[in-house]
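>>> structure here, sequence nowhere to be found:
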C-alpha cells in the first residue's frame, strides 16, 4: 500500500514539475463523412509554417506540436471537400482540439466546425451513428463534460430507449437485464453481480471515457446473446493533453443523514475499503461433523464459542456520503510516428443509507372467489440501515505506430455492503406468530479484469484482436438472522412458530477468459466495400459454496429479547459437569450439506462472416451470419441427495444467427433503416442449477431450474432519422421481436416467498421509439434562449405471452391455473404482458449553458412504466414494479485561473418518489411486495485540474 501511494505522489509531482511546456499541441480526429469511421491518410497543414503538419493515422488521429500563437489550418483528403480553419489559438503546454468530418460535398453538419476552437465531438458520434450499419445511439466525452456527469450511470440516461435501474444497471428498450449486455472496449466482462449481464455503470468515471455506444440491432460481428441492446464503454487510449484531476465530494439525504434511528452493527476494521478483515470468518472446518447436544461432547462448546457473538442491530451515526477521485493521463508523441498514451484513474465512495418502514410482504388471494381483497399472509416491516463502499481503479497504456495500436487495460473494483434490519415479522396464516427480527449482513464484491488488444493495418486487410481475463467474487460472510417470538409480552425461541437463530456463509468465485479476432478486407474499386470475418472463444468457470448453521437453546422460554444475550459467555452450553451451564444454554447445530453447493462451466465458440457494400450509392447493404456453439456443465446435488450431477452437460446448442441490415440514404442528412436478425438469450449459472439461494433481507428464496433452456429471438427493426445539425436530430423507430422460450420469474403456488425461472413458450412485442434533440442557438435572437438545449426520447412497447402455451410444472397451462382462481366478475384474457418489459420509458432533459462563465445547469427526468416482474401462481397474485419518477438537477461552474476549478451541485430524486413492487389482483387494492424510500439526495463536488 505504501508503494502504491508513493507512486501516486510521484505521478502528481512529475505533473506539477514538468507540466509547463513551452510548446502546445494541435490534436484531433478526422472522420469520413461519406462512409463513417476514421479517415486514414488525411493531411492536416499549418499554413503559416512551411513543412509543419501531420497525416492522420488509421484511427483518424493526428498530433502537431507548434509554438504558441494563432494559426490557419487546412484539412484535406483526395476526393473530399477541404476545410480551412482560421484563428486557431495554440496555448503553451495545452492541447487545442480540432475534430473534423470530411465529405465530398459541403454539408450543414460540417459548417459549425468553422465556428468552434474545438469541434463538439457529439458531431463525430452523430456521424458515426449516421453511417453505422445498425441502429445505434451514443454519447461522446464532450457530452459528459457539458452536463458535468461524474460517472456513466448518470450520463447514459440521456440515450434513447435507455433506463438505469438501482442507479447503476442499464436496460435498453424496456427489456430487462437478461436482454442487455455491457462490454468494455468491445469485450464482455462480468459485473459486480456476475449473474447479471449488465455491468454496474457507476464504476466508470467519465474522465477516462472516450464515448459510449448503444447498439440496438445485431450484426454478425457482435455477440449473439443480446436482444434489447449492447452497451459498449470505450476508454481513452490517447488523452488530448497531459491532465491531472482531483475531485472530492460530500453528500447527504435529509431524513437519513444523522438520523438518530439509523442502525448498523459493529463491523470489521477494513469495511471502509470494501474488505472483511476476518472478524466474520468461520473459525472451524465447516465440513467437520458437529456433535449432537445429547452426546455432551466438549467440541460442541468450542464450536459455539467460535462464532462472533454480535447478533443485534445497534444505533449508529449515518455520516454524510463522501467520494474521492484522482485521474492522470497523457499523450506522448515520439519521432517516426510513435505515440504513447496512458490513463490512471482511482475512485472511492462511501454511502450511508437508511430506510424507515422498509416492507417485504406476502399476500394471497382468498379461497372464497367472491372476495376480491387480498389476504395478508406474512408482513415484515421495520428499519434497514446500510453502508456501501466502492473502490475502483482503471489503468491503461497504449502504443501506436503508423499502422498498429496495442492497448492494455487493467480494471479493478472492490465493493462492500454492510446492512442491518430490525423489524416485526407477523404471520397471519399458519401460526399467527409475531417475530422480532434482527438481520445482519455483509457482502464483499471483487472484480478484476485485464484486457489486452491490438489493431493492425496490413496491405490488403486490417486485423483487430482482443483478450480479456476476469476474476469475480461475491463473498457473503456470516449472514446472521435472529427471530424471537413475542406473544402477550412473553418471549420464546420455539422453532414451531418460526423462531430461531440462523447463520450462513456464501462464497461465489468465477473466472472467465474471452478472446476474439476480427479481419476486415476492403474490396471493390474504391475499397469502401468490405468483407469482415472473425472468431470468438469465451470460457467461464464458477464455484459456489454455502455453509449454514443454527443456534438453539435447551430452555426455549427463559430468554431475553436482546439477540446479543444468546452468545454471552454465561449463556453458552457446556459439556463440563462443574459448569453452571452443564448441558444447558445456547449450542450450535448444522453439518455440511452438499446441496446448494455447485460448480459450473460454460464454453462458447463462435465465428462469423459478413459483407458491407453499396448499391446505387445511396443504398448500403450489411449482411452475414454468425455461428455460436455453447455448452454448459453442472456439478451439484439436491437436498435429498437422490439427484446428483457430476460435470453433466446441461446445455448443448449450436446457434446459427443470420442478419441483414439495409440503410437507404434519402439525402445526405436523412436515412431509412431496415433490419432483420436472430439472437439468443442464455440462462445464467444460477438460473440453470438446482441451488436454493436465500435472501435474509427480503426473506425470498431463489430456486434454480436445471431444465431451463435458452431463448431464441427474431428481431425486426425500422428507423427514420434526420440529422438536422451536428447537435440536432429527429429519429423514429419501430421494432418487433418474437421470443421462443422467454425466461420469466414465477412464484411457487404454496410458497409465495419462493421464486424460480421458467421458459414461458412464445412471446412477442411491438415497440416504437422517438427521439428529438434541439439546440436553440440559431433560431433564437435572444441570448438567453439561445443557450438552451432540449432532448426528449421515449419508447412505447406492447408485449404479450399466450398463456395457453405456458406449461406450469408440466401439468396444466398457465391459463388453466389462472382460470381456477378467477374472482367473480373477472374476465381472463388469452394474453398477458411479458415479465421484465416496461410498456413505456421516457427520458427528457433540458440544459442551459453559459460559455463565458463555463456554467451549465441541467434538469433530467426519467420514468419507466409499470412492468410485470414476478408471475403469480395459484393463489399467489402477480407482482408489478411501480413506475419510479426520477427527477434530477445538476449544475456546475468552472472558476479560478484558466478555469481549472469546478464546483458541481447535484440533487437526485427531487420528487422524493418511492421504490415499490406491488401485488395486483382483479378488484383488489394493490398491496406492497417490497417498498422503501430512497429519499432526496444532495451532493456537492469540487474538482481541480492541474
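Looks like it came in fine. Quantities reported herein were computed from a predicted structural model and do not represent experimental measurements.
>>> alpha carbons only for contacts and neighbour counts from here, please
OK.
>>> the residue lying closest to residue 690 once chain neighbours are set aside: how many residues sit nearby?
Excluding the flanking residues, the one nearest residue 690 by CA to CA, 6 or more residues apart in numbering is residue 704, at 4.7 Å. Residues contacting residue 704 under the criterion other CA atoms under 10 Å number 22.
>>> residue 704 reaches residue 684, doesn't it?
No. Contact criterion CA atoms under 8 Å: residue 704 and residue 684 do not qualify, at 9.7 Å.
>>> which of the helices or strands spans the residue lying closest to residue 53 once chain neighbours are set aside?
Excluding its sequence neighbours, the residue lying closest to residue 53 (CA to CA, 6+ apart) is residue 45, at 4.3 Å. Using DSSP states H and E, residue 45 maps to strand 43-46.
>>> after that strand, which helix or strand is next?
strand 53-55.
>>> other SSEs contacting the next helix or strand after that following strand?
Remark: after strand 53-55, the chain's next helix or strand is strand 61-66, criterion DSSP H and E. Applying 3 or more CA pairs under 8 Å, 6 or more residues apart in numbering; DSSP states H and E, one finds that strand 61-66 makes contact with strand 24-32, strand 53-55.
>>> can you put those in JSON lines and add distance to residue 325 and mean neighbour count?
Conversion of those to JSON lines gives the following (distance: least, CA to CA, whole Å; neighbours: other CA atoms under 10 Å):
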{"stretch": "strand 24-32", "distance to residue 325": "26", "mean neighbour count": "24"}
{"stretch": "strand 53-55", "distance to residue 325": "35", "mean neighbour count": "21"}
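>>> okay, one more to line up with it:
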C-alpha cells in the first residue's frame, strides 16, 4: 500500500490576489457541476421563437400566434435568469494532490489471482496577465490587439482497478477499469483593445467557461499459449470506452467604449457582438475487439521465427450539441458586465395597445433584453475493420526479414446541422462520409553486425483519418486555440509512405547509441489554416502532397567510466533535424504575393519543427535511496496556422527545464521535490518564423513542488 500527499507553489498563480475567478457551483472541487451552470429545464428541447415587435391586427390568426410567441420568448428569457459575465479577483491556494495505491496476490479457485487499485486527486491553478493577443491582416496591417489576462483552475481525479487471474499455466486473464473526471475553470479578461474597424474606440472581451470531461474504460483480455499446438499463442482484448465533455454556460461578453461609456451589440464589436451564453454537450462511445495469433517456427538453420495474424474491429459513435443564446435589446449596464442581466432587465418591459379611431387595433411589445438561439449539432459514426498477417523470418544468422500487410476498411460518416451556411458547401445541413479500403504493406530487414549492434531498414505505409470535429461543417468558438473554427465536410484521409534506416549500438546494459535517417511522403495531409482571406475563421484542409526528410541522433551513457565519483550518473538525449516541404497552390501563392511580394512557393509542413532536442541527466543510487533527474527539451519553430494573406503563424521555441529529486527516508518514507519550467520562457506565436509580429504571447511561471510518499 502506498499513500502520497503533495503541494506546489505556482509562481504566477498561488496566493496571488489578482487571480481571476467567478461564482461557480458547490461541487467544482470535485470536477462536477452541481447544476448551477445547467441549461434551465424550460429550454431543453425547446425552440426559442424570434422576437415579436408587433402583434398584427387583433383577432387575426397572426395576432394569436404573435402573442403566443411573445409570451414564450418572455418566459424563456426569464427562465435563463441573471448571469455574471465578468470575473472578480481572489487568490487561490497552493496546488495540491494526493493518491493511494495498493495490490496483492493469492491463490483462488485453483489458480493465481492478483489485484491492483489506485485513486488520485489533483487541483492546480495557473495564471498570466499583461500578455498580448493580436491579429494581423493584409500582410503586416494590425487588425486588433488586446492586453490579455487569464486564469485556469484544473481539477482531476481518477481511479483504477486491475484484476488478473491465471487459472492454468500459460493462460492469463485480466480485467481493467479506469475512471477519470476532469474539469477546467477558465476566466479571461482582454482589455485596452484596439480594433481596426473602429480605431478611435477601446474594446474589452470577457470570458467565463467551465469544461467538464469524463472518461470510463472497461477492458478484458486474455493471453494463452497452447503447448500442444506447437506453442501457438492466442491473445485477445475487448474494450469499451465512454467519453463525455460538457461545457455548460460558457459566457462571452464583448463591449466597446467610444467615449460615452461601454456599450455592446455594435457592429464593430468582435464576434460574438452580443453577450452570448453557450451550452455544449458531447458523448462518445468506442468499442474495440482485437484478436492476435502467433505461431513460432524454426528455419532451416533452426533459428527462431514467427508468423502472426490477427483481426481488429472498432466502432465509435459521437453525438454533439451546441446551443448558443445571444442577448439582444436596449438598456444600459453602466460599464459593469455583471449588471447587464439583472431580473428587472429580462424579458418584456411592457405592452402598448395601439388604437385606430378609438378602437384597439394591435399591440406593440416593448422589450428589455431577450434571447435569440443559435443552435448547431453533429453526429458521427466510425467503423474500422482490419486484418493483418506478418512474419519474422531469419534469413541468415545475422539477418532477419520482417514483413507483412494490413487490410483495413474505413466507414466514416458525419451529419452536421448549423445555424449558418457552411462556407464550403453553402448548406446548413451537411452529410460527410469517407468509405475506403486500404492495403498497408510493411517490410523490414534487421542486420545484426554484432550481438550488441543492429542495422535496421524498413518501409511501411500508414493512414490518418479526419476527426469528427474536423469534418463537421459547423461554426463555433474553440477555447483551446482562442479562435473561431468551422469544419470541412470535404476532407479526405491522409496516407503516408515511411522509409527508415537506423543503426543502433548497445555498449553496456542501459546504454544506447543510434543514428536514424527517415523519409516520409504524405498525401492529403490535414492542416489547420484560414478559411477566408479575412483570417478570422480557422478550418481544416487537405494538402495534396508533402515530403519530410530527417536525421535523428540518440544516445544514453552511464558516466561511471569517468571514475567512481560519477557512479550512478547517466546522460541521455536525442536530437532530430527535419526538412519538410509543402508546395503552395497557384491560388495560395497569388493571394500571398498580393500582400507579401517575396513569398516563396514552398513552406514547411504544418506542425513540423525543423529540430527537436531532448536531454536528461539522471542520478540513481539504490543504496542511498536517492534519485534525481534534470530534463531539458526544446522544439524549433513550427507552423500553427497556415494563413492566406499574411505570413503563416509559427509557434516559437520555448525551452523547458525541469528538476525532479527524491530521497528515501528509512524503508517506508520517500520525500520528493520538483521544480518545473525553471527557464520560464515566453510562449509566443508570431506571424512568420523570424518576426516581431505577435499572434499571442504569455508566460507560464515556475512551479515548485514537494510530496511525501508513505509505503506500508
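Here it is on my side, so go on. Just so you know, these numbers come straight off a predicted model, no measurement behind them.
>>> how close are the two chains, by TM-score?
The TM-score (TM-score structural alignment, normalised by the length of structure 2) is 0.90; 670 aligned residues with a CA RMSD of 2.2 Å.
>>> counterpart of the strand holding residue 45 of structure 1 in structure 2, which residues?
Against structure 2, there is no aligned range for strand 43-46 of structure 1 (TM-score structural alignment).
>>> buried ones in that strand, by neighbour count?
For strand 43-46 of structure 1, burial by neighbour count (16 or more other CA atoms under 10 Å) applies to 43, 44, 45, 46.
>>> ok, stretch 846-860 of structure 1 next?
In stretch 846-860 of structure 1, counting by 16+ other CA under 10 Å, buried: 846, 847, 848, 849, 855, 856, 857, 858, 859, 860.
>>> give the aligned range of that stretch in structure 2.
Residue span in structure 2 matched to stretch 846-860 of structure 1, by TM-score structural alignment: 617-631.
>>> then stretch 619-627 of structure 1?
Stretch 619-627 of structure 1 maps onto residues 399-407 of structure 2, going by TM-score structural alignment.
>>> what does that stretch contact?
Stretch 399-407 of structure 2 has contacts (CA atoms under 8 Å, 6 or more residues apart in numbering) with 386-395, 437-448.
>>> would you list the buried entries among those residues?
386-394, 440-448.
>>> point out the ones among these that are inside strands.
Within those, residues falling in strands by DSSP state E are 386-394, 440-448.
>>> average offset of the match of stretch 619-627 of structure 1 relative to structure 1?
Here the mean offset of stretch 399-407 of structure 2 against structure 1 after fitting is 0.6 Å, by mean CA distance after the TM-score superposition for structure 1.
>>> would you mark the buried spots in that stretch?
Neighbour-count burial for stretch 399-407 of structure 2 [16+ other CA under 10 Å]: 399, 400, 401, 402, 403, 404, 405, 406.
>>> over to stretch 12-29 of structure 2?
Buried residues in stretch 12-29 of structure 2, defined by neighbour count with 16+ other CA under 10 Å: 12, 13, 14, 15, 16, 18, 19, 20, 21, 22, 28.
>>> what residues in structure 1 pair up with it?
Counting by TM-score structural alignment, stretch 12-29 of structure 2 lines up with residues 255-272 of structure 1.
>>> and the closest residue to residue 35 of structure 2 other than its chain neighbours, what helix or strand is that in?
Nearest non-adjacent residue to residue 35 of structure 2, counting by CA to CA, 6+ apart: residue 25, 7.3 Å away. Following DSSP H and E, one finds residue 25 of structure 2 outside all helices and strands.
>>> then residue 395 of structure 1?
Using DSSP H and E, residue 395 of structure 1 sits in strand 375-400.
>>> tell me how far that strand lies from the chain's centre.
Chain-centre distance of strand 375-400 of structure 1: 11 Å, with CA atoms, centre = their mean, to the nearest Å.
>>> that strand packs against which elements?
The contact analysis (3+ CA pairs under 8 Å, 6+ apart) places strand 375-400 of structure 1 against strand 263-264, strand 339-360, strand 362-364, strand 404-427.
>>> what's the most buried one of these?
Comparing those by mean neighbour count (mean count of other CA atoms under 10 Å), strand 263-264 ranks first with a mean of 26.
>>> how far out from the middle of the chain is that one?
That offset, for strand 263-264 of structure 1, works out to 27 Å (CA atoms, centre = their mean).
>>> ok, average deviation of that strand from structure 2?
Overall, strand 263-264 of structure 1 averages 0.8 Å from its counterpart (mean CA distance after the TM-score superposition for structure 1).
>>> residue 298 of structure 2 against residue 307, yeah?
No. Residue 298 of structure 2 is beyond contact range of residue 307, at 10.8 Å (criterion: CA under 8 Å).
>>> now for the longest helix belonging to structure 2, which elements pack on it?
Counting by DSSP state H, the longest helix found in structure 2 is helix 61-80. Helices and strands touching helix 61-80 of structure 2, by 3+ CA pairs under 8 Å, 6+ apart, are strand 370-396.
>>> quick one, the strand it packs on and helix 61-80 angle?
Relative orientation of strand 370-396 of structure 2 versus helix 61-80 (axes from the mean of the first three to the mean of the last three CA atoms, to 10 degrees): 60 degrees.
>>> and the next helix or strand past strand 370-396 of structure 2?
That would be, after strand 370-396 of structure 2 and using DSSP H and E, strand 399-417.
>>> what angle separates that following strand from strand 370-396?
Here the directions of strand 399-417 of structure 2 and strand 370-396 differ by 170 degrees (the same axes, to 10 degrees).
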